[in-house]
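Asks: coordinates only, sequence not included:
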């Protein structure tokens, strides 16, 4: 029964055709794959090997970019298939092996721009914000000199202009009426009691009556309970304190009048900007209400006390206002350029060129004399900020061409290539070549070096070097980089690590090439005191403000 069914299935036409098709495909594969030469179908083996030799690729792991192999295979860490990293098809052998090389097209797509750095006399640009205020020295209160009732106000609203000597109010005063009657009686008795007459006149003067008014009362013999209060200054009424019909006492303020022929521009300066401002500096500012016009003046005062809530100090600029264009409470934006004479003839780079890693500041320098663009990472030490630029204290030379746009793109390429970048200071590389392969053709994973002081001691024992500790003064991470860099610059120093908390520098060095004394001299020369040597004053004064460790 089963045999009969099998024969019936085999006699079906679509099954026979399928078997014939499979047999034909298998026969063709045997013929062409076994052929030593395939004409146009495949390239000769020798030719293929030659091309591979000229166009050698570097293979890496997409998960572990520090792995770099000359041949394809598996990642020795995770076992993933290696991928080609870079093909050296340009033939440019002058490119540094640590450089990041981009094609002209790739650099154009990434909008990479470079600038040749030069030494300059840096100028700090400070932006300040403030308002126009009344000059307090030209502001006066108009008061009543007698007690009584306000019969009439000649100034009725805030903002009205007044002139000096202009009547501003009329006051009914019974006290004044009595004083005038005393004056008339004293005139009658001036021959008998001249001192009494002088006393009454002085009393009238204290009430701000002029000598002409007093003489008129003496001559006419007429008295009046009304007295005019006149303005003691010219200006604008800033505040109206009374109304008609109010009773006032001697000394009651009627109006506040300010002379606006000269005003103050008061700006808020943050404490970080105060070192770059000083009395006498010329400052230019603009107003939102008067676009296109620029006003200028000299700084006349800097408040020595900071506002505890805003952490700012008031900076005052006096400005003449003959046309009355400047009105109190107008918003003002100031711009000042302060030369940093202590950093003259230093290299200045744009802010966009610097990548920050917390402890390090790096730039990418274009390698000269290469057919295709190539860029090398360079660590620098930066000084004060100039707004859109920074002063560079060390790490660059005049004439270096640095990347000012597209820096992140180049650094990302460095990270993918397993080279030094802002995230990887020292990148371990797998050993390439036949020496790095094991017996079965695989490549062992690289072993991380020992870390900590135990690792230093192990390395020191293996190399025959000595370990020493040295007390070095400093305050911040910039100090740490400067101290370690100065120590490592001494020939014979293997490692140098400075602890910010303990102020101790741990050294591993070759005693046949250098000594602790030589390292101590090099660090003092860089501006940091040690327990053996002290930095000279000029070098110490040139340090950034955050590095000033002396009291």
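Replies: Arrived safely, thanks for sending. Note that the coordinates shown come from a computational prediction; the quantities given were computed from them, not determined experimentally.
Asks: rest of the way, CA atoms for contacts and neighbours
Replies: Noted.
Asks: let me see the ranges of the helices in this protein.
Replies: Counting by DSSP state H, one finds helices in the chain at the ranges 2-10, 13-33, 45-54, 104-109, 174-188, 194-206, 211-220, 407-416, 452-463, 477-488, 516-525, 537-541.
Asks: gap between the fourth one and the chain center?
Replies: Put plainly, it is helix 104-109. 30 Å (CA atoms, centre = their mean, to the nearest Å).
Asks: with distance to residue 152 and mean neighbour count added, can I get the helices of the chain in a markdown table?
Replies: Conversion of these to a markdown table gives the following (distance: least, CA to CA, whole Å; neighbours: other CA atoms under 10 Å):
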| stretch | distance to residue 152 | mean neighbour count |
| --- | --- | --- |
| helix 2-10 | 128 | 9 |
| helix 13-33 | 120 | 10 |
| helix 45-54 | 106 | 11 |
| helix 104-109 | 80 | 12 |
| helix 174-188 | 16 | 18 |
| helix 194-206 | 21 | 16 |
| helix 211-220 | 20 | 13 |
| helix 407-416 | 75 | 19 |
| helix 452-463 | 90 | 14 |
| helix 477-488 | 72 | 20 |
| helix 516-525 | 81 | 20 |
| helix 537-541 | 69 | 13 |
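Asks: the structure to be compared is supplied as follows:
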């Protein structure tokens, strides 16, 4: 029993001692690799720096050393990575033909971008008129504009108004008009003052929204009245007709027959349809090409035989938050009222980019932050080339750099060429810069693949796996 215990102590001592010795040597080597100590600092307060070890004056934690090797590592990390390299590679022409490779020349092309967007017909908001009585309160005796959408010609009667203030306004004007007419026949001491008084009363009468015909009719009646009629207000009516200022239809109705209203209250809204708005909405990527005055074409699914030429009249300053689209406006004349608000329309315009060097869209492969094309040198010799591209227009990218006119690029089966380029390592951007094999190749050492011993797998003896299924 004592011999066995002594044997165990012997094996433990000579088994553990080499391990501690190896750990000690590794620690010394690690300390040597760290380099010289630059200063001591606090992990919680990096602003604290000391030449000697000690305690942090802020939190009383032990200061830790900062080695020179830490700065060297940070400096190495700040070195920018090299520009991804590209090298030619070879694919047999028979294989290129089998996978359906197509090529195309980089050419200077005349590029035009056609922008299309859905649109809708809307009323011209600048042609909406509010109908009200500005000078006094009253009642609606008769309402002719008795439903929304009813059409009225200019000067047609909308309603008959009864107002007590209207009676007094007529009498003031009749007296002023008769005095002014008599002054033209008899020389007065101060005719200018009389004229001013008359025009002042005439301006007050216009507040009742009377047209010239109504004012002339009142003046004709005023001159035919006798002095007694003027004194008794004989023939003066307490009602007047409220007439439409434009040709249009009733857009909004806020009044009913017999209703009482106050001065300035909105009774009706009438809108003219002599011209209409076409409202189109463009996505963000197309809105940047649009400008006021840009020519455009408007067509209608309901009127396939008609296409209207117009210009952009207005661009909304903000995108719609719900749709992320920008609204543009076009004004179209509508003399025969064939365009009705709510109709669908199609907006189209063309942006001319002139002649630009361009490459086919199918020839460009994105690799993240950069773009690649494959140059075809003939005979199966291909070369990846990084290019700088601009806007995409009708299937072509504007070329800003990387290729020149006349270069032939692969424009079909590009992803198969991409896979072949990866296999042959033609593009360094697709190979890791941190592979251990690359470092050993640079040092001249040969990398042998590691193989597991035939008797073990993942640390489990092979003899213990005979009972497992499939073994």
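Replies: Now that the structure is in, tell me what you want to look at. Only a predicted model underlies this, so the values are computations on that prediction, with no experimental measurement involved.
Asks: how alike are these chains, TM-score-wise?
Replies: The TM-score (TM-score structural alignment, normalised by the length of structure 2) is 0.59; 334 aligned residues with a CA RMSD of 4.0 Å.
Asks: wait, which of the helices of structure 1 is closest to residue 148 of structure 1?
Replies: helix 174-188 (7.0 Å; CA to CA).
Asks: residues in contact with that closest one?
Replies: The set of residues external to helix 174-188 of structure 1 that reach it, using CA atoms under 8 Å, 6 or more residues apart in numbering, is 146-148, 193-194, 196-197, 200-201, 204, 217-218, 221, 223-227.
Asks: do that again at 6 Å, thanks
Replies: For helix 174-188 of structure 1, the external contacting residues (CA atoms under 6 Å, 6 or more residues apart in numbering) are 197, 200, 223, 225.
Asks: related to what we said a few turns ago, tell me which of the helices of structure 1 lies nearest to residue 97 of structure 1.
Replies: Nearest of these (CA to CA): helix 407-416, 11.7 Å.
Asks: run a quick neighbour tally on residue 336 of structure 1.
Replies: Neighbours of residue 336 of structure 1 under the rule other CA atoms under 10 Å: 18.
Asks: what's the separation between the counterpart of it in structure 2 and residue 309 of structure 2?
Replies: In structure 2, residue 336 of structure 1 lines up with residue 349, judged by TM-score structural alignment. Distance, residue 349 of structure 2 to residue 309 of structure 2, using CA to CA, to the nearest Å: 10 Å.
Asks: do the same with residue 210 of structure 2
Replies: According to CA to CA, residue 210 of structure 2 stands 39 Å off from residue 309 of structure 2.
Asks: of the two, who's got more company?
Replies: Under the criterion of other CA under 10 Å, the comparison of residue 210 of structure 2 against residue 309 puts residue 210 first, with 16 against 11.
Asks: against residue 219 of structure 2, how distant is the more buried one?
Replies: Distance, residue 210 of structure 2 to residue 219 of structure 2, by CA to CA: 13 Å.
Asks: what lines up against residue 244 of structure 1 once you look at structure 2?
Replies: So residue 244 of structure 1 corresponds to residue 257, using TM-score structural alignment.
Asks: how many residues are close by that match?
Replies: Residues lying near residue 257 of structure 2 (other CA under 10 Å) number 15.
Asks: who are the contact partners of it?
Replies: Each residue near residue 257 of structure 2 by CA under 6 Å, 6+ apart is listed here: 140, 142-143.
Asks: likewise residue 258 of structure 1?
Replies: Counting by CA under 6 Å, 6+ apart, residue 258 of structure 1 touches 138-139, 235-236.
Asks: could you find the closest non-adjacent residue to the counterpart of it in structure 2?
Replies: In structure 2, the residue matched to residue 258 of structure 1 (TM-score structural alignment) is residue 271. Excluding the flanking residues, the one nearest residue 271 of structure 2 by CA to CA, 6 or more residues apart in numbering is residue 128, at 4.4 Å.
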